[in-house]
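Undergrad: no sequence for this one, just the structure:
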């Protein structure tokens, strides 16, 4: 190995910070990749693995290749997870390397896959979360923290396409709103013109005209703030201040007069809060345009209706009891007739509830589609938040300007945008697994990171992740000239000035890097440069290739180069100056707009002046820019008004920079608040996720399965016995036990009363355990004999594993049994494998439903603030109730399946397939490891727990069939002691 990169002292300081579990802020070009080598080596020596997290696969691959010779020389190995497919042997090997490189998303997704889709321990890829070093740590832990990692898939039965159906009414609504806003702007212009013509002759009338103009401006601003005439009018002297005064007036007293402003609009838009609210006028318009009833937006009060149904049910059952008391029948017949009639009344109640819930869900889904379409039309802009490419809507990362392939907006928003853009609306999806990056990286025992800009976010990094920021000095003093911002009235004037400056730098051969905040702006500047005959490169979401991007950025320091980059694409790649560039002033940085985060601006500036090189940076800002328009234009506009500047005029002053930085701090505080609030909500889910994933891991590894099953069995029995004992309904309790646990409890009423509640639970539990153990033994014996024969046969390609399908008459669960384990355990491994597969299946399906229910809860929980209740506390309480119900449902279904199920025989397959629910999760199919001999066993590989009903019949492996065909009057093989036709032979 050649020793040609000796670390500087400041690089050793950075290494010490990483070793201590801190974040090292080191400027661009200071050699962060080399800084990480020493702490990586020292932490890898303990043999628990070190994860190096980067922002894209190219950087992960590059850094691994650069440093591999050093680590190999030191006796350590390294690999990159992004090179391999999920759950592939290569990825498992990469995680078992001493040092593992990869992207933040893939580390997080592998964690979710390991805890959501894996059905065999051999499929697990990740090890413990020991130590991680995150490159560009601010991008990962701050910028991307608001977007949770989600693995989703199609819903079993997709909804009909409401988005396409409702697109036209929403499109017309938005058009009407724009016309209305144009009218308000015209009214404001008219009032202001009349005011100016009076020259103060009638003060009362002048005040009236100003009030009229202010109200019209406020309505226009809340209706469509980006209206070009409105933006132009606000740039005139005094108009922006008039709008602010009017807004302040109506916001007083908790904005109680704001409805007067909004009632004339179809909907009110708050861009700062990224929120939209439809008015009564808008609701009436949509109802009419969509051909829906006028009460479309009124949801029925389900609680009141259900309470009435329950009251009617109680009244009907009381009448039945009174009627049968007066009939002269023997007690047994009377009880049987009463039981049957009660069932009919109960069925009628359930039918009424189902109808009510169906109507409610239909209307709620329609309203949800309207809300999401309105958001898509008003808050999400093409070529800013997303692009349309190859007939698909692709999300753009607002922090990096890159496309996020495979990502979709949740909660129907992505479908709404697809309907808006008139591309194919993809099938709706549901969440299978989710985690925020905040909670994922908090799992690491030690966390550290590197970036050029972390000091501005030091408070958040300490509060949320518990890590401190250390600012490491540069090796050489910074010589870059950071100039004051240039502020223009309009974007047109700003862009013209930018092009003139690029032309000036280009003429003298000085390289220029132009930073933009959106795809739209980069394309606009590119067209202007083409017209001017200036050669240039563009890096944005439409040209998203990390390797090509890095090469272009690396060449951006050559003489005469002009590069346009959206939100500092190419992060992590050095821009080294070419020959003759230092003499021409070094790299010139032009920012076309201030980003809402100071860090992004500092990153852009930091591309110039590496290792003491010369350079210059300057931002060009207009009052039309989003940051200025929403947060800071009033202060700057006042000064421009006083100076009476023309549209093309520019101001440059240090306090303008301070004013803009104040605006950025406002946005940063707001975004920190959003991330903190999101984390508080996700912490609730995280606690539940840990319990579910622990229970799932027990099932996967077969640990504590017996203990978990006995706990769940006792809970199920308590749920059955408790209510029935309180009401004294012995026969109904026996029926519930038979229906749920598959055995008939022999007990008379005298013993039932004498035992008491707790004693009854113990009696049923002991009977259930006895039944369970007899059933296991009855199943194990024939399986052991069959598999022992298969193991001892002389066949060349003997299978290592077999599929065994079990069913309870409704659901089919496929388990994968290792033949060697089955023989060694005297056939009990068949039972264990079934229990593992069943518990995994029920956990996965019910957890998916629970995630959807939590999303729906979170969506509406904010409304409880109107009742003076803290939404977060309410969410915690409701989520806990839902989770308690989830655990009960999983336990009930699992215990019931274990006690009721038996091996699936061919005669049952068709009947079960017709009633078997569709699998919600669609994990990777089990691999076939060896060629199957001709036998009744279904030979397979890792197994996936998916129901046989969901497989392609042509490729389906046959289940294990080890017994002769059971006659209808024979004893049932499950061990219940009943005839087959009265037990598992029932269809």
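TA: Alright, I've got the coordinates. Just so it is clear, the model here is predicted, and its values are computed rather than measured.
Undergrad: all contacts plus neighbour counts: C-alpha atoms, from now on.
TA: Noted.
Undergrad: all strands for the stretch 201-350 of the chain, in order.
TA: For the stretch 201-350 of the chain, the strands identified by DSSP state E, counting those that start in this stretch occupy 267-270, 275-278, in order along the chain.
Undergrad: chain center to the last one: distance?
TA: Using Cα atoms, centre = their mean, to the nearest Å, the mean C-alpha position of strand 275-278 is found 23 Å from that of the whole chain.
Undergrad: packing partners for it?
TA: Using 3 or more Cα pairs under 8 Å, 6 or more residues apart in numbering; DSSP states H and E as the contact test, the elements touching strand 275-278 are strand 267-270.
Undergrad: in the strand it packs on, what counts as buried?
TA: Of the residues in strand 267-270, those with enough neighbours to count as buried (16 or more other Cα atoms under 10 Å) are 267-270.
Undergrad: next one for the comparison:
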């Protein structure tokens, strides 16, 4: 009570902060008379003056008032739009790395120009992130008029650009792009072989539009670049044959959770059978070396004991086709991830198609946290403020509206079932349309949109249906959703980026109806007529009550409901919003049946009757809060697991960058050789043991295999006071001598290039294998919770051990290949040249996979943008062989074109030196 009293007297902390920013706006406004008096050339010259002052040591914060006033004036001259004072407050929040929460229709796109211009002045680049390609193009063209007028370059990143075009766009002062394009470009850059092939430059500042959609909703699913793996059909069939021998006492299954685990007896049985089949190392199934086999075993177990033919899938034309559990329809082309589909194919004895293997991945959380400064804007962020601060360290600032909101938000109406609800909705819409009031209907899925559309057709109601598939054409429909009697059904209003103006949108109407008409008096006359018609229509819509927003059910998140509501009541317009609910709705079905409210409704409510109660609306909001908390926990779990991989990713990517930047990597190669020799010697001659206890035969075999050396180890052991350090020193000297003799007379410049290519390709090959192992580990690590262990802690320990092993393997492989290589002085094989920077790994695809459910969100209707890579199917460059690197003098083709290439690249022969064969 005291808190609410204090708030009413002093205002909230947000109110006080906004009031403080208002003083800065007063300073900005004081510059307006001076800047308004400037000529266009003088105004344009402000950019050069600002940059000069920055070079002299002035800080961006000190330039802010003048820079913002400059942008405001440039906007007036190019777009005819003058920033409101509240928009200036939003711009200051963006500059400070905060989230500006501004209601729909308050001009967030224009607000971004303020902070974007100011932070682009140092020349380090600013990324403006949008949710789809249409908005990226539109905003780059529309707001780009301001930037270009002030002398700044603007770039835009959309699918199907060449690497040269992408690099030029990133080099611009300001770059508009979607979150997916930015993330995939980062991953692709770190798979390339030289700096000049990379397109991005060091990160500076990102401003994220619809920040809640990008950093919250899409953050659950990481960006993944994957490619086909080697054929593992035999492994799938071998494991499947073992699983088919299990009986019910060997496993426990939970059909509700669709999970299955081996019992203690089952584990012992599996260990014996896998050991007999030679599929595991040692006799312990859970040895770290057996991680991938355990993963395949679990998937085979699930395929055989949980998934049922003709219920979960059917076999058609020698293929396993998934059946949708909700609709019963076949889902051609869809495949279960993580090897589950292959396990079902092995079970049914059909052709096993290779699974895709992760080549690179990153979550949006870890991608955007790489920016030194990150800010965002949206209409709805306060409900997720704790998550924004916990994950991104960004505060949410609620910016007041320019004109007080006139919209009325009515309490929800509850119906017994979905039939009654849709009948009531159709009746309500028909009545509103007859009196000329426009209606915007929000649904939670495409299926519900189509269902409601059928109801409206039966009632003879004219309407448009949107489902977020064609952003550009739908922007035109949304723009005219405020016309007399318009009825628009939208699956999701987040990220539409187009205002609903009452009476219609003049710009879009001109584009739709006059795009082919040349400039001239006739066109101007028609535009004037359009403007008059829109104004007259606007007055009629205002008289009818403004835009009516109708929600067909509550979303899991209050944020999405608020986004829908916010479309009405733009810039002080009147409006109305109401949600229609029933016990069949997903939210009520999951959280409602156990409540007294649900029992009461089933018992006392007549067919077609509705209940309106603020108490019930409050109960639904509580249910939404529970779902939001659960979804936050899931996202937090994703980022916790990815943080482990992120630390390792940084190490690998930094090493790659250092190798690419280095003129000579001989020092690295020598360090690798020294550490490998030390490791080999210490493995056979452990510290604290006597020479007679050493494994001399093992040491000789290892030195021969890895270093191609046959040193007189027995002779050394016959000497007095022999120690491990002496042996290490002597082996090292022999190895150095052999390497020096090998490259004597060779072209050193070409040899350095060979070393660099070998280092990068070995690093990439083993990093890819490491990612596959981590994926398998993450899929099974939750089982440790049965032993009262925390899965994330276990994952960290196992992942660290695997990473140490990865570094040792890279070291040994590089040393082995160079020590065993035969150097022949001959003309170098030509390195394939990249045309116009078009670089792609062979056959890779980009996708957006949920790491826990395995759902593919690549084509998610809310994600926006085309995620599938449309790059041409170019081959990766073959490793150049200036001096032929192989055990023999030339590359000898292996028996199978699918076998690893003898050059040591880690790729199949057909994708490497067998391309031309």
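TA: Happy to help now that I have it. Worth saying up front: this structure is predicted, and the values here are computed from it rather than measured.
Undergrad: what's the TM-score once they're superposed?
TA: Comparison of the two superposed chains (TM-score structural alignment, normalised by the length of structure 2) gives a TM-score of 0.71, and 715 aligned residues with a Cα RMSD of 4.3 Å.
Undergrad: among the strands of the stretch 201-350 of structure 1, which is nearest residue 215 of structure 1?
TA: Distance to residue 215 of structure 1, taken as Cα to Cα, is lowest for strand 267-270 among the strands of the stretch 201-350 of structure 1, at 14.0 Å.
Undergrad: elements contacting the closest one?
TA: Using 3+ Cα pairs under 8 Å, 6+ apart as the contact definition, the elements that strand 267-270 of structure 1 packs against are helix 203-223, strand 275-278.
Undergrad: switch the cut-off to 10 Å
TA: Secondary structure elements in contact with strand 267-270 of structure 1, counted by 3 or more Cα pairs under 10 Å, 6 or more residues apart in numbering; DSSP states H and E, are helix 162-198, helix 203-223, helix 258-262, strand 275-278, helix 280-289, helix 331-378.
Undergrad: for residue 142 of structure 1, which of the ones you listed is the nearest?
TA: strand 275-278 (22.2 Å).
Undergrad: and the contacts of that closest one?
TA: Applying Cα atoms under 10 Å, 6 or more residues apart in numbering, the set of residues contacting strand 275-278 of structure 1 from outside is 222-223, 262-263, 265-270, 371, 374-375, 378-379.
Undergrad: just the buried residues of it, please?
TA: The neighbour-count check on strand 275-278 of structure 1 (16+ other Cα under 10 Å) flags 276, 278 as buried.
Undergrad: also stretch 225-235 of structure 2?
TA: By neighbour count, and taking 16+ other Cα under 10 Å as the criterion, the buried residues in stretch 225-235 of structure 2 are 225-228, 233, 235.
Undergrad: could you list which of the residues you listed belong to helices?
TA: Those of these mapping onto helices are 233, 235, per DSSP state H.
Undergrad: read off where stretch 604-613 of structure 1 ends up in structure 2.
TA: On structure 2, the counterpart of stretch 604-613 of structure 1 by TM-score structural alignment is residues 564-573.
Undergrad: tell me the span between the first and last residue of that stretch.
TA: Length of stretch 564-573 of structure 2, first residue to last, Cα to Cα, to the nearest Å: 16 Å.
Undergrad: report the distance from that stretch to the chain centre.
TA: The chain centre lies 31 Å from the centre of stretch 564-573 of structure 2; the measure is Cα atoms, centre = their mean.
Undergrad: next SSE after whichever strand or helix holds residue 615 of structure 2?
TA: Under the assignment given by DSSP states H and E, the secondary-structure element containing residue 615 of structure 2 is helix 614-661. Toward the C-terminus, helix 614-661 of structure 2 is succeeded by helix 666-684 as the next helix or strand (DSSP H and E).
Undergrad: with structure 1 superposed, average distance for the next helix-or-strand element following that next one?
TA: Note on helix 666-684 of structure 2: by DSSP H and E, the next helix or strand toward the C-terminus is helix 696-707. Between helix 696-707 of structure 2 and the corresponding residues of structure 1, superposition yields a mean separation of 2.3 Å, by mean Cα distance after the TM-score superposition for structure 1.
Undergrad: residue in structure 1 matching residue 751 of structure 2?
TA: If you follow residue 751 of structure 2 across to structure 1 using TM-score structural alignment, you land on residue 831.
Undergrad: residues touching that match, list them.
TA: The neighbourhood of residue 831 of structure 1, defined by Cα under 10 Å, 6+ apart, consists of 775-777, 779-780, 783, 815, 817, 822, 837, 898, 902.
Undergrad: and those, which is closest to residue 540 of structure 1?
TA: Distances from the contacts of residue 831 of structure 1 to residue 540 of structure 1 were compared by Cα to Cα; the smallest belongs to residue 837, at 46.5 Å.
Undergrad: quick one: contacts for that closest one?
TA: 119-120, 699-700, 806, 813-816, 831, 943-946.
Undergrad: what's the neighbour count on residue 916 of structure 2?
TA: Residue 916 of structure 2 has 7 neighbouring residues, counting by other Cα atoms under 10 Å.
Undergrad: what's it aligned with over in structure 1?
TA: The pairwise alignment with structure 1 assigns residue 916 of structure 2 to residue 956, based on TM-score structural alignment.
Undergrad: its match and residue 838 of structure 1, how far apart?
TA: Summarising the geometry, the distance separating residue 956 of structure 1 from residue 838 of structure 1, computed by Cα to Cα, is 19 Å.
Undergrad: just residue 20 of structure 1 next, same as before
TA: Separation of residue 20 of structure 1 from residue 838 of structure 1 (Cα to Cα): 45 Å.
Undergrad: residue 789 of structure 1 too?
TA: Taking Cα to Cα as the criterion, residue 789 of structure 1 is separated from residue 838 of structure 1 by 27 Å.
Undergrad: swap in residue 719 of structure 1?
TA: Note on residue 719 of structure 1: its distance to residue 838 of structure 1, by Cα to Cα, is 21 Å.
Undergrad: which one of the two has more residues nearby?
TA: When residue 719 of structure 1 and residue 838 are compared on other Cα under 10 Å, the one with more neighbours turns out to be residue 838, at 26 against 14.
Undergrad: the more buried one: what's it in contact with?
TA: Neighbouring residues of residue 838 of structure 1 by Cα under 10 Å, 6+ apart: 699, 806, 811-815, 832, 844, 893-895, 897-898, 945-946.
Undergrad: same check on residue 811 of structure 2?
TA: Under the criterion of Cα under 10 Å, 6+ apart, the neighbours of residue 811 of structure 2 are 668-669, 671-676, 759, 762-763, 805.
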